[in-house]
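1. Need the 3D shape of this:
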Amino acid sequence: MAKKNQEDPLAGLEKAYAQWQWLFENGGSDPTWPDGVNLNLMRNHIIYFKGQIEETCPLYMADALYLRELPPEVDQNYMANPDKIREQARRSLQAYQADPNYQYLLRHRDSLTPKQSKELCVGAVLGYAASLRDSIARDDLVEMRRHREPERYLESFQDCADKVRQALESSDPNLFDMAAEEENDTPDMGMTM
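-> This is a model prediction of the structure:
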């Protein structure tokens, strides 16, 4: 059985150098690891492709790409554009806290039974903002980077708020809540005796 054609090591080397450079300048989107971890992984890819050239295509060893200097090893915790990540995280948190659906969930989370709250994932959805607030306080750039595009989380707030509205509209009215609403809706006439 014939082996599948593997990637040309020179093309792989060119791609690995380009990815390393892009990641170093722009940062990645890995939700778990800092850019430094991925940069060092890309560096290992470069070493691998250079080794492949030495073993299988020694004529490529004269190519300028092969002769290009190996990128440096970087600190595992390196993050590209940390100030930009921090600023975007602050803006995302402000957007979450100002969102009417987020505000609705905060106001109505205690109106649900524990079972409803769990089924509708209210705690998890509200946890997005709490987690981001905590990440900002700890300066956790990897966690903050997850919130670069707040629209995804804002959609979760809306989806969850819609489900909570449906659950509250379809559930039996809570007599204590009704009494409290009546008390708040009744104008204060003052007590006369």
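
2. can we go C-alpha only for contacts and neighbour counts from here?
-> OK.

3. Run the chain-centre distance for the helix or strand where Phe157 lies.
-> Using DSSP states H and E, Phe157 falls within helix 151-170. How far helix 151-170 lies from its chain's middle: 20 Å, per Cα atoms, centre = their mean, to the nearest Å.

4. Helices of the chain, residue ranges please.
-> Along the chain, the stretches classed as helices by DSSP state H are 9-26, 35-56, 64-67, 82-98, 100-108, 114-119, 122-138, 141-145, 151-170, 175-185.

5. before we move on, the earlier item: show residues contacting the helix holding Phe157.
-> The contact list for helix 151-170 (Cα atoms under 8 Å, 6 or more residues apart in numbering) reads 96, 99, 101-102, 104-105, 111-112, 116, 120-122, 125-126, 128, 147.

6. Likewise for stretch 130-145?
-> Under Cα under 8 Å, 6+ apart, the answer for stretch 130-145 is 29-34, 79, 82, 85-86, 89-90, 93, 147.

7. Sequence B follows; please return its structure for comparison with A:
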Amino acid sequence: MAQTENSVTAYDVEDWKNKGRTQMSPAERESWLNEGQLLLTDYAEGIEREWELIKFYGQLLAAVADWCIVFLKGAHGPKWTDGQELNYKRRRIEYQQEEMITHGFFIPPEFADLPPEMDVNYMRGRENIKKNAKAALKQILENPDYQFVADHASFLGRIQTACMRIRPDEVTGRVGKLQEAVEKNDFPGMRRYADADPVIAAAAVCRAEMEPALDDLNPF
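-> Sure, this is the predicted structure:
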């Protein structure tokens, strides 16, 4: 695995040890020790080289695996498309290949070719992303708690909302980002915000805190 010729192996070291168990003259013993010093030095350097190769090979393998995961399942970046993410990971693979060559290792044949460069607008499952985003937006807009928050948010100022665990603008702001993403075909944005459950839960908490504050504005 060290990818070097005539490298010293554990078998060579064992042979040298066995040779030392035989009867030798003082001169032969000294020659044997000198040989062993060189042999063990080369063996230690070979082990260090093996570990270096394992490190580089592992980094290259991880970079390839990352690319494959995004290609098969899509990315989860809030701003990048899958195409942008794949091209970034492709550059990482290329960098790891260059690092191996720079340090004197050859690229394993199965990883010699770079993956294709992707269209920057590529998104895996783009139709499902938009479908899920629209469904989430519809679910939120039809939710009574969200409707209450949206309808009454303008009645409360900063003083009334400062101590709330979840402010009205935090709820409506996230929904506004989802609406904007759907309107502009922003697929990373749709994927990021297309989860109705946390918004609906936040709206319920916000409404529970808004109602007493609104009652204080209308004491009669």
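
8. Superposing both, give me the TM-score.
-> Once superposed, chain against chain, the TM-score is 0.74 (TM-score structural alignment, normalised by the length of the first structure); 167 aligned residues with a Cα RMSD of 2.4 Å.

9. just to revisit the earlier point, identify whichever of the helices of the first structure lies nearest to Glu73 of the first structure.
-> Glu73 of the first structure sits nearest to helix 35-56 of all the helices of the first structure, at 5.9 Å, using Cα to Cα.

10. quick one: buried residues of the closest one?
-> Neighbour-count burial for helix 35-56 of the first structure flags 35-40, 42-50, 52-53 (criterion: 16 or more other Cα atoms under 10 Å).

11. Surely Leu105 of the first structure touches Val122?
-> Yes: here Leu105 of the first structure reaches Val122: they are 7.4 Å apart, a contact under Cα atoms under 8 Å.

12. and Glu169 of the first structure, how far is that from Pro71 of the first structure?
-> From Glu169 of the first structure across to Pro71 of the first structure, the span is 60 Å (Cα to Cα, to the nearest Å).

13. And those two? Which one has more around it.
-> Between Glu169 of the first structure and Pro71, Pro71 has the larger neighbour count (other Cα atoms under 10 Å), namely 16 against 10.

14. counterpart of that one in the second structure?
-> Under the alignment (TM-score structural alignment), Pro71 of the first structure pairs with Pro115 in the second structure.

15. ditto for Asp140 of the first structure
-> Under the alignment (TM-score structural alignment), Asp140 of the first structure maps onto Asp186.

16. Please apply the same query to Gln19 of the first structure.
-> Per TM-score structural alignment, Gln19 of the first structure is aligned with Asp66.

17. Its match: neighbouring residues, count only.
-> 17.

18. nearest residue to it other than its sequence neighbours?
-> Lys89 (7.1 Å; Cα to Cα, 6 or more residues apart in numbering).

19. Pretty sure Met42 of the first structure sits against Gln21.
-> No: contact criterion Cα under 8 Å: Met42 of the first structure and Gln21 do not qualify, at 9.5 Å.

20. that older thread, from the contacts of stretch 130-145 of the first structure, pick the one nearest Glu183 of the first structure.
-> Nearest to Glu183 of the first structure among those, with distances taken as Cα to Cα, is Leu93, at 35.0 Å.

21. Against Arg86 of the first structure, how distant is the closest one?
-> From Leu93 of the first structure to Arg86 of the first structure the distance is 11 Å (Cα to Cα).

22. what do you get for Leu120 of the first structure?
-> Distance of Leu120 of the first structure to Arg86 of the first structure, given as Cα to Cα: 30 Å.

23. residues touching the one residue sitting closest to the centre of the first structure, list them.
-> The centroid of the first structure falls nearest to Arg146 when counting by Cα atoms, centre = their mean (1.9 Å). Neighbouring residues of Arg146 of the first structure by Cα under 8 Å, 6+ apart: 29, 31.

24. one more time with 7 Å
-> Applying Cα atoms under 7 Å, 6 or more residues apart in numbering, we find Arg146 of the first structure in contact with Pro31.
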